[in-house]
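Engineer: coords below, sequence missing:
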């Protein structure tokens, strides 16, 4: 499995086409269901490159779309006051994970990514809703944040366990979407800092990440158009089944000859 910089320097048109198609699909999913861009992008890119390289491409599209999602909601300050321990946990977990997790075990990182995707898909298909008691939120919030940060550092995917936890807080629909935007935004910037310290997020990769923003935004607009014309629940099931299959493939890759 080659590094992303090698592909960019090789001026590979097939890879450029694959990146374009990946972020178009990832943006479309986010446009329809409101999340899933990093999951789809890192999962698909993980088929052809290491998770760290895939995560590097994700930075600009994820940051732009998540800030958009965050600022569109009505409750930024109340949510920040409530969730700041989780945000600190995300930053800490991501940076600590970057420092202590080995980076020379690409196969293990790919397997971990696959397992994270499988777990995410199973939760989604089962419609698992974890009710978080208010009495536990004070100490559970930073723990969940730190765990999310560690998963982010290892796989580039920052949905577990943040998404089930936020869904369990009893937020209304608009506040939940904005809370997800807050968590994803912090995770994206923490991941960017981690990859920069590692030397993975280089200028050539930054330019490619800016390029990936274009198909991601086109996909989001297309997804929003589709959302008005199909049942979101049907698309949601198709999405989670696809994530499940992709995650299983990545999980089993290290066992394949």
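Structural biologist: Arrived safely, thanks for sending. Note that this is a predicted model, so its numbers are computed, not measured. Numbers count the residues shown, from 1 in each chain.
Engineer: from here on, just use CA atoms for contacts and neighbour counts.
Structural biologist: OK.
Engineer: tell me which residues touch the nearest residue to residue 134 once chain neighbours are set aside, please.
Structural biologist: Closest residue to residue 134 apart from its sequence neighbours, by CA to CA, 6 or more residues apart in numbering: residue 169 at 7.9 Å. Residue 169 sits next to 131-134 when contact means CA atoms under 8 Å, 6 or more residues apart in numbering.
Engineer: inside helices: which ones of the residues you listed?
Structural biologist: Assigned to helices by DSSP state H, the following of those qualify: residue 134.
Engineer: where's the residue nearest to residue 134 relative to residue 11, distance?
Structural biologist: According to CA to CA, to the nearest Å, residue 169 and residue 11 sit 47 Å apart.
Engineer: same deal with residue 212?
Structural biologist: Taking CA to CA, one finds residue 212 at 15 Å from residue 11.
Engineer: so which of those two has more stuff around it?
Structural biologist: Taking other CA atoms under 10 Å, residue 212 and residue 11 do not tie; residue 212 has more neighbours (24 against 11).
Engineer: pretty sure the more buried one is touching residue 19, no?
Structural biologist: Yes. Applying CA atoms under 8 Å, one finds residue 212 in contact with residue 19, separated by 7.1 Å.
Engineer: how about the strands in the stretch 151-257 of the chain?
Structural biologist: Ranges of strands in the stretch 151-257 of the chain, per DSSP state E, counting those that start in this stretch: none exist.
Engineer: that older thread, possible to save the contacts of residue 169 as TSV with neighbour count and distance to residue 69?
Structural biologist: Putting the contacts of residue 169 into TSV (neighbours: other CA atoms under 10 Å; distance: CA to CA, whole Å) gives the following:
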residue	neighbour count	distance to residue 69
131	13	24
132	17	24
133	12	27
134	10	26
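Engineer: rebuild the contacts of residue 169 as JSON lines, extending it with distance to residue 118.
Structural biologist: Formatted as JSON lines, those follow (distance: CA to CA, whole Å):
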{"residue": "131", "distance to residue 118": "22"}
{"residue": "132", "distance to residue 118": "23"}
{"residue": "133", "distance to residue 118": "26"}
{"residue": "134", "distance to residue 118": "29"}
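Engineer: against that first model, consider the following:
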């Protein structure tokens, strides 16, 4: 079992990482997987980290998806993107299984660096003709492959979000729907490729506890803190973590 035979301090650090990821997800509607992978990249193998976080992602994404009244509109607007980004996760997971963990971490660090740099520089990148079925299918396929390989859900997903110009409630619900589909596809792909078994599912259920607690706490915190300030701090942290991960991966 992944969490067995760990030093007590390491075990509680892992639980803390998932708790912080849950809080971030509750406040921003995104960030659980990104935070967990970043904080645990030096403690747990990245493939095990991804396997552990899938079930908590399914749980939090479900609650996020049902919180709103925009599902029908969102589905109509983004159906081709969602279909292709979900299906093309499969070849990404196949490549994930074959590549070395250090190489995957480098890919993740590059994505985090690009994502954080774009946000902190206030760069807005929109997808031309984002309502086109062809454009959504191409962008969705690229997005799905990256998700399958790295479990980073936000690139180029964020470009479609910027193109749609949804309000806050609709944006959070869209992310909930998309992330639920992605995590379910990851779960079944991981089972089929034997990247998840019963020895992984039990620890994943264990770490779901701090994630869910953090998620609902984050939703409460969201009422009292500046989301813009939290986002800036979040992306600054990811920028620093991406540099550390890159240095560690190269060395």
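Structural biologist: Nice, I can see it. Quantities reported herein were computed from a predicted structural model and do not represent experimental measurements.
Engineer: picking up where we left off before, looking at the second structure, which of the contacts of residue 169 of the first structure hold up?
Structural biologist: Under the criterion both residues aligned by TM-score structural alignment, their matches' CA atoms under 8 Å, the contacts of residue 169 of the first structure all fall out of contact after alignment to the second structure.
Engineer: just give me the match in the first structure for residue 181 of the second structure.
Structural biologist: Residue pairing (TM-score structural alignment): residue 181 of the second structure is matched to residue 186 of the first structure.
Engineer: neighbours around its match, how many?
Structural biologist: 22.
Engineer: name the element the nearest residue to it once chain neighbours are set aside belongs to?
Structural biologist: Counting by CA to CA, 6+ apart, residue 186 of the first structure lies nearest to residue 87, which is 6.5 Å off, once chain neighbours are set aside. Assigned by DSSP states H and E, residue 87 of the first structure falls within helix 76-100.
Engineer: okay, buried residues for that helix please.
Structural biologist: Neighbour-count burial for helix 76-100 of the first structure flags 76, 79, 83-98 (criterion: 16 or more other CA atoms under 10 Å).
Engineer: quick one: it to chain centroid distance?
Structural biologist: With CA atoms, centre = their mean, to the nearest Å as the basis, helix 76-100 of the first structure stands 15 Å off its chain's centre.
Engineer: how close does it sit to the second structure?
Structural biologist: Superposing on the second structure and averaging over aligned pairs (mean CA distance after the TM-score superposition for the first structure), helix 76-100 of the first structure comes out at 1.9 Å.
Engineer: looks like the match of residue 181 of the second structure contacts residue 90 (just checking).
Structural biologist: Yes. Proximity of residue 186 of the first structure to residue 90 meets the contact threshold set by CA under 8 Å, at 7.3 Å.
Engineer: whichever residue in the second structure pairs up with residue 54 of the first structure and residue 35 of the second structure, how far apart?
Structural biologist: Alignment note: residue 54 of the first structure maps to residue 49 in the second structure; criterion TM-score structural alignment. Distance check for residue 49 of the second structure against residue 35 of the second structure: by CA to CA, it reads 11 Å.
Engineer: the two: who's more crowded?
Structural biologist: residue 35 (23 against 20).
Engineer: what does the more buried one align to in the first structure?
Structural biologist: Residue 35 of the second structure maps onto residue 40 in the first structure, by TM-score structural alignment.
Engineer: quick one, what contacts the residue nearest to the spatial centre of the first structure?
Structural biologist: Nearest to the mean C-alpha position of the first structure, counting by CA atoms, centre = their mean, stands residue 38 at 3.1 Å. By CA under 8 Å, 6+ apart, residue 38 of the first structure lies in contact with 26, 58, 62, 156-158.
Engineer: from those residues, which is closest to residue 50 of the first structure?
Structural biologist: Closest approach to residue 50 of the first structure among the contacts of residue 38 of the first structure (CA to CA): residue 156, at 10.1 Å.
Engineer: the closest one corresponds to which position in the second structure?
Structural biologist: Residue 156 of the first structure maps onto residue 151 in the second structure, by TM-score structural alignment.
Engineer: one step back: so which strand or helix has the match of residue 35 of the second structure?
Structural biologist: Using DSSP H and E, residue 40 of the first structure falls in helix 37-45.
Engineer: quick one: that helix to the second structure mean distance?
Structural biologist: Mean deviation for helix 37-45 of the first structure: 1.4 Å (mean CA distance after the TM-score superposition for the first structure).
Engineer: what's the first helix or strand after that helix?
Structural biologist: In the C-terminal direction from helix 37-45 of the first structure (assignment by DSSP H and E), the next one is helix 51-71.
Engineer: next one: the match of residue 54 of the first structure from residue 101 of the second structure, what distance?
Structural biologist: Relative to residue 101 of the second structure, and taking CA to CA, residue 49 of the second structure is found at 11 Å.
Engineer: now do the helices in the second structure.
Structural biologist: 8-28, 32-40, 46-65, 71-87, 89-98, 101-120, 133-150, 157-164, 168-192, 198-221, 227-250.
Engineer: quick one, the second one and helix 198-221 angle?
Structural biologist: Spelled out, it's helix 32-40 of the second structure. 110 degrees (axes from the mean of the first three to the mean of the last three CA atoms, to 10 degrees).
Engineer: give the contact list for the residue nearest to residue 52 of the first structure when sequence neighbours are not counted.
Structural biologist: With CA to CA, 6+ apart as the criterion, residue 52 of the first structure has its nearest non-adjacent residue at 6.6 Å, and that residue is residue 156. Neighbour list for residue 156 of the first structure: 38, 42, 51-52, 54-55, 113, 191 [criterion: CA under 8 Å, 6+ apart].
Engineer: if you map these onto the second structure, which are still there?
Structural biologist: Retained in the second structure from the contacts of residue 156 of the first structure, counting by both residues aligned by TM-score structural alignment, their matches' CA under 8 Å: 38, 55.
Engineer: mind giving me the packing neighbours of the helix holding residue 87 of the first structure?
Structural biologist: On a contact count with 3 or more CA pairs under 8 Å, 6 or more residues apart in numbering; DSSP states H and E, helix 76-100 of the first structure meets helix 134-155, helix 173-198.
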